[in-house]
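*Asks:* Sequence unavailable; structure follows:
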């Protein structure tokens, strides 16, 4: 199954502090408290990040000149173009300082006790093959170029949810760059 998630359908909400906007791409489950959530943030000014206790986060700079992430414990990380990224715990207090104007950032958040997540940045030149795995959901986000799927064409800023039954496979094609989030239930044996 491939579900297209065009940019025009991503719900856009103003931040409570007025410093930016979030466009939610997808969350699971769709209603109530989520186990994972994918969104794009439009950051308009310096300010603190909202805390997400019990969650892991990974952000990727999509556009803009970048930002400095200042953690309360003194650590600093700079996201730089073209696609600087950082994975960190949602509990860690931090403040973002914009380098030179607004940024747009891809955000993947997941509850660490419920979900195992990987975020991959890949070029797509020609075909890309996905094999079905039990309980695995892929979310594809187009950074550059165009992607053709059996369900339709994706442009920059569009996304798709891909869930393939075990033993089956799906092919997508195109040219450009994508982010691929691989999401699956956490392995309780691996916890702790």
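*Replies:* Received, thanks. Model, not experiment: these values are computed from the prediction.
*Asks:* use CA for all of it now, contacts and neighbours both
*Replies:* Noted.
*Asks:* Are we agreed that residue 8 is in a helix?
*Replies:* Yes: applying DSSP: H, G, I helix; E, B strand; the rest coil, one finds residue 8 inside a helix.
*Asks:* Check the gap between it and residue 84 for me.
*Replies:* Applying Cα to Cα, to the nearest Å, the value for residue 8 to residue 84 is 25 Å.
*Asks:* In addition, the following structure is provided for comparison:
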């Protein structure tokens, strides 16, 4: 498992100036195109989102009052509950509105036909399936990850690839208030 702390990840500004992205992982690492990618985005103002043709996306609110995502003729959705994922096609023209000011989201993207993804809020032990990749992002509380027993708190987490060894990959809560997001990335069938 590969640890991360969002606050130590390099933030890259969006081309339209509406936010910044902190990349957790883009797999395969160093490749021109990704099979799957996880990042944390700070959305600073209303505006368009970039399209990602051939990609399925899942956004999950991490902090702030929320973001309204609109794609004409497809959906108009207010994400205002921390930890509630929303999946949509990256092919769609999309705009964001911030009814309560800036917010932070987890953005998971998978190349359609190559991978599928499921994001859920968890409060109990997570053991990734062999052959699956993914990310565990701590929302609150204390967690322990992997065979080395790495301790994590809010804004920290781990990611793994399908080729990482399965033994010892369980991630477990250590406090009664523990909550996390688990993004399971599976090979497409």
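*Replies:* Cool, got the structure. Fair warning: this is a prediction, and the values are worked out from it, not measured in the lab.
*Asks:* what TM-score comes out when they're superposed?
*Replies:* The pair, once superposed, lands on a TM-score of 0.87 when counted by TM-score structural alignment, normalised by the length of structure 2; 181 aligned residues with a Cα RMSD of 1.8 Å.
*Asks:* related to what we said a few turns ago, higher neighbour count, residue 8 and residue 84 of structure 1?
*Replies:* The neighbour comparison of residue 8 of structure 1 against residue 84 (other Cα atoms under 10 Å) goes to residue 84, with 17 against 10.
*Asks:* is it true that the more buried one touches residue 61?
*Replies:* Yes: in terms of Cα atoms under 8 Å, residue 84 of structure 1 counts as a neighbour of residue 61; the distance is 5.3 Å.
*Asks:* what's the overlap in contacts for those two?
*Replies:* By Cα atoms under 8 Å, 6 or more residues apart in numbering, residue 84 of structure 1 and residue 61 have no common neighbours.
*Asks:* tell me the contacts of the closest residue to residue 48 of structure 1 other than its chain neighbours?
*Replies:* Leaving aside its sequence neighbours, residue 48 of structure 1 sits nearest to residue 95 (Cα to Cα, 6 or more residues apart in numbering; 4.0 Å). Applying Cα under 8 Å, 6+ apart, we find residue 95 of structure 1 in contact with 46-49, 69-71.
*Asks:* Format those as a markdown table; extra columns: secondary structure, distance to residue 55 of structure 1 and neighbour count.
*Replies:* Listed next are the contacts of residue 95 of structure 1 as a markdown table, based on DSSP: H, G, I helix; E, B strand; the rest coil; distance: Cα to Cα, whole Å; neighbours: other Cα atoms under 10 Å:
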| residue | secondary structure | distance to residue 55 of structure 1 | neighbour count |
| --- | --- | --- | --- |
| 46 | coil | 23 | 18 |
| 47 | strand | 20 | 17 |
| 48 | strand | 17 | 16 |
| 49 | coil | 13 | 14 |
| 69 | strand | 18 | 21 |
| 70 | strand | 19 | 17 |
| 71 | strand | 16 | 16 |
